[in-house]
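Colleague: mind looking at a prediction? Sequence and model below.
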Amino acid sequence: MKTIMTISALALLGMSFVSVAAEPVQDEKLATLRQAPLNVEPKPPVMQKVVNSDVRQVRNYPMQPPVIPHKVDGYQLDLKVNKCMSCHARGRIGDSQAPMVSVTHFMDRDNNFLAELSPRRYFCLQCHVPQLDAKPLVENDFVDLEHLLKANANTEGKH
């Protein structure tokens, strides 16, 4: 009898959570990039083109991994082959004219240098990404520290 009452109480408690979760949420309270109601399946936007300029881009902040300035579609990047290293390995940069991977990619977690790429740095696309010719989804008013320091120096010099 005690077990039946416990099960009934738990079932009643569970139903109260379901009823609370089923209540509609007011749209104006949610900050979202979603452009359609949850119950509507919108047509996906057209895929943007990958920037394929082979021109190195300026980093936006210190320690930012460099972005990939070319297409990487079809590159094999698995436990057996790393296509990126066919151009970016130390022994290939003379022929490819690509920048060599950073020496940090040859260090283990204790900062010991290795003869080969560190397993932690083998999968390039974890940090390095190709750029798309796409309009930003949200506005960005980021100002680089260097610009802030220059602006500050200019205002101090005028006084």
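Modeller: Arrived safely, thanks for sending.

Colleague: only C-alpha atoms for contact and neighbour calcs from this point on.
Modeller: OK.

Colleague: and the next helix or strand past the lengthiest helix in the chain?
Modeller: Assignment by DSSP state H gives helix 2-22 as the longest helix of the chain. Where DSSP states H and E defines the elements, the next helix or strand beyond helix 2-22 is helix 85-88.

Colleague: next up, a structure to set beside the first:
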Amino acid sequence: MRRQNRSGRSLTRSPIVVAAAILGFLGFAVGAISADGVNIVPPLTGAAQPMSEVKAPPPARPIVDDVRRMRNYPEQPPVIPHSIDGYQLTLNTNRCLSCHKREFTEGSGAPMISITHFMDRDSQVLSDVTPRRYFCTQCHVVQSDARPLVPNTFQDMKDIGQKQK
């Protein structure tokens, strides 16, 4: 038995439902094709056709001056100011901790990892790095000289708004 609305008409034949389905399909089709009838290639993929094999560009050079960078916004994970090529980061080994763990920072001169890396999801402090903060590169990235993929108009909060006198 077909479901019916209060007027007794079948919802599957309702002109409003049919019109909405057609408009939805046309909107999807128009969004995938430009005005001249050519497929639009997303700007981040370059000139290649989607799903085609394209050789990856060489990675950007890491900045390895070991200078700590100012963060762009509160709570931004700090960037890694040195190369991590060849670092082993697996379930059993984390080379980052050989310098950044509390007991090794005095000898290495590296900054200690944040206390938040020792807290579990219930904010209980553990004796070692919590598993959800163990893989450093899921938040921290190597600083490089790569050009941005998209234009960036970011402005620091201190540069916008009313200035204090």
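Modeller: Arrived safely, thanks for sending. Only a predicted model underlies this, so the values are computations on that prediction, with no experimental measurement involved.

Colleague: picking that back up, pull out the buried residues from the longest helix of structure 1.
Modeller: Under the neighbour-count criterion of 16 or more other CA atoms under 10 Å, helix 2-22 of structure 1 has nothing buried.

Colleague: what does stretch 47-58 of structure 1 give?
Modeller: Of all the residues in stretch 47-58 of structure 1, those buried under the rule 16+ other CA under 10 Å are Val50, Val51.

Colleague: residue in structure 2 paired with Ile4 of structure 1?
Modeller: In structure 2, no residue is equivalent to Ile4 of structure 1 according to TM-score structural alignment.

Colleague: thinking again about what came up before, tell me what the longest helix of structure 1 is packed against?
Modeller: When contacts are defined as 3 or more CA pairs under 8 Å, 6 or more residues apart in numbering; DSSP states H and E, helix 2-22 of structure 1 packs onto no helix or strand at all.

Colleague: so how far is it off the chain centroid?
Modeller: Remark: helix 2-22 of structure 1 is offset 41 Å from the chain centroid, using CA atoms, centre = their mean, to the nearest Å.

Colleague: and Glu75 of structure 2, what pairs with it in structure 1?
Modeller: For Glu75 of structure 2, the residue aligned by TM-score structural alignment is Met63.

Colleague: its match: neighbour count?
Modeller: Counted with other CA atoms under 10 Å, the burial measure for Met63 of structure 1 works out to 7 neighbours.

Colleague: brilliant, that's me finished.
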